[in-house]
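Asker: return atomic coordinates for the entry below.
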Amino acid sequence: MAFSNNITRAMRPFQALPESLRQRAISMIFGRVVPFVGTSALLYEEISETRVIVSIKNRRKVQNHIKSVHAAAMALLAETASGFVVGVNLPDDKMPLIKTLKVDYVRRSSGDLRAVATLTQADINRIRNEPKGEVLVPVVVTDATGEQPVNCEMLWAWTSKKRK
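Answerer: Below is the predicted model of the structure:
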């Protein structure tokens, strides 16, 4: 039996939709769950147990004073992709928590941005089976030129939803 949790079950009804409609529907739903994500209009392009791809368009609502994607929006993009790849693997009785969000800005971005967050099978096994723990999630953010305007490290933890 395939792994299932609240996130994967919420996505299931949209699997039969064409890709562009599925992406928009899933993005809208999760944008309502996390309002800041919805305000930024992040688009969930791909969601699997090993990889999540999230993008953001360079539009006025998320721009800085030089008309590129704002630094905080870049961090949000990386945090969202990395958190989601953890979230799709987390049992329903656990909750993800960001522990460290490190973003080094190395160059001006150009155009739209895309974040790709990945997990190894070993990471997935730990997330699904250990009662609590943490994982450093690799996430690569690229702009329209294919370059990386930021280098990111996202350390995620998981713990029980019930407080002792």
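Asker: CA atoms for contacts and neighbours, from now on please.
Answerer: Fine.
Asker: would you map the helices across the chain?
Answerer: Assigned by DSSP state H, the helices in the chain fall at 6-11, 19-33, 35-40, 71-87, 121-129.
Asker: contacts only, for Ala75.
Answerer: With contacts defined as CA atoms under 8 Å, 6 or more residues apart in numbering, the neighbours of Ala75 are Leu101, Val103.
Asker: what about Glu134, distance to His65?
Answerer: 36 Å (CA to CA, to the nearest Å).
Asker: before we move on, what about Pro35?
Answerer: 24 Å.
Asker: to compare against the first, here's the next sequence to fold:
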Amino acid sequence: MRNSSNKLMSIYNKVTKLPFGNKIFSLIISFKAPFFGTISPKITKLKPHYCECLIKKKRAVHNHIKTVHVIAICNGLEMAMGVMAEASIPKHLRWIPKGMTLDYTAKAGTDIMCIAEVKPEQWQVGDMFVPVTAYDTSGTIVVKGEIKLWISEKVKK
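Answerer: Modelled structure (predicted):
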């Protein structure tokens, strides 16, 4: 399902046709929201209501035991959620994050894949809970939870 009427999906669909397109797209996102750049993220898959964000295990995201720091993973989960939200939200709505509830379920000793996914019918005015999950390269869940968004109508101009 392509959502080419959405500006972000349109950019994603164009840029990812280029060599290193996913990396270029991720740099564009990190330029717009600079804190995401601290984890050198890579959006590996984006479609309406779904996003994957890869965090490479490297020294810059290590904690004291040389695993991926959970706050770096939280950053990746928030990036996956934010990119998914921008690519998915109906034109008449807007969103803002209100909170994050996460469980740290295992050590993150490899690259980490952060995933945010919702159902289309979830886009309603009010609180919206976005399930987010981070996996290591063996498929083990290392962080799982939800990010709460506030969904409201756009102000009519």
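Asker: TM-score for the pair, please.
Answerer: Once the chains are laid over each other, their TM-score by TM-score structural alignment, normalised by the length of structure 2 reads 0.86; 156 aligned residues with a CA RMSD of 2.4 Å.
Asker: quick one on the thing from earlier: neighbour-wise, which of Pro35 and His65 of structure 1 wins?
Answerer: Between Pro35 of structure 1 and His65, Pro35 has the larger neighbour count (other CA atoms under 10 Å), namely 12 against 8.
Asker: list the contacts of that one.
Answerer: Pro35 of structure 1 touches nothing, counting by CA under 8 Å, 6+ apart.
Asker: list the contacts of the spatially most central residue of structure 1.
Answerer: Residue closest to the average C-alpha location in structure 1 (CA atoms, centre = their mean): Ala81, at 1.5 Å. Ala81 of structure 1 sits next to Val52, Ile53, Val54, Ala115, Val116, Ala117, Val139 when contact means CA under 8 Å, 6+ apart.
Asker: next, count neighbours for the closest residue to the third one other than its chain neighbours.
Answerer: I take that to be Val54 of structure 1. Nearest-residue entry for Val54 of structure 1: Tyr44, 4.5 Å, with adjacent residues in sequence omitted and distances by CA to CA, 6 or more residues apart in numbering. When counting by other CA under 10 Å, one arrives at 25 neighbours for Tyr44 of structure 1.
Asker: how much space separates the equivalent of Tyr44 of structure 1 over in structure 2 from Phe35 of structure 2?
Answerer: Matched by TM-score structural alignment, Tyr44 of structure 1 corresponds to Ile43 in structure 2. With the distance defined as CA to CA, Ile43 of structure 2 ends up 15 Å from Phe35 of structure 2.
Asker: about what we covered before: let me know which of the helices of structure 1 is tucked in deepest.
Answerer: Highest mean neighbour count of these: helix 71-87, a mean of 24 (counted as mean count of other CA atoms under 10 Å).
Asker: in structure 2, what stretch matches that one?
Answerer: The aligned range for helix 71-87 of structure 1 is 70-86, by TM-score structural alignment.
Asker: need the contact list for the match of Tyr44 of structure 1.
Answerer: By CA under 8 Å, 6+ apart, the neighbours of Ile43 of structure 2 are Asn22, Lys23, Phe25, Ser26, Cys51, Glu52, Cys53, Leu54, Ala80.
Asker: lining up the residues you listed with structure 1, which overlap?
Answerer: Compared against structure 1 with both residues aligned by TM-score structural alignment, their matches' CA atoms under 8 Å, these retain Asn22, Lys23, Phe25, Ser26, Cys51, Glu52, Cys53, Leu54.
Asker: which one of the residues you listed is nearest Lys148 of structure 2?
Answerer: Distance to Lys148 of structure 2, by CA to CA, is smallest for Cys51 among those, at 16.3 Å.
Asker: so what's the residue count around that closest one?
Answerer: Neighbours of Cys51 of structure 2 using other CA under 10 Å come to 25.
Asker: swap in the one 10 residues further on?
Answerer: Summarising burial for Val61 of structure 2: neighbours were counted as other CA under 10 Å, giving 19.
Asker: so it touches Val68, yeah?
Answerer: Yes. Assessed by CA atoms under 8 Å, Val61 of structure 2 is found in contact with Val68 at 5.5 Å.
Asker: which residues do those two both contact?
Answerer: Joint contacts of Val61 of structure 2 and Val68 (CA under 8 Å, 6+ apart) do not exist.
Asker: quick check: closest non-adjacent residue to Lys56 of structure 2.
Answerer: Lys56 of structure 2 sits nearest to Asp111 (CA to CA, 6+ apart), 4.5 Å away.
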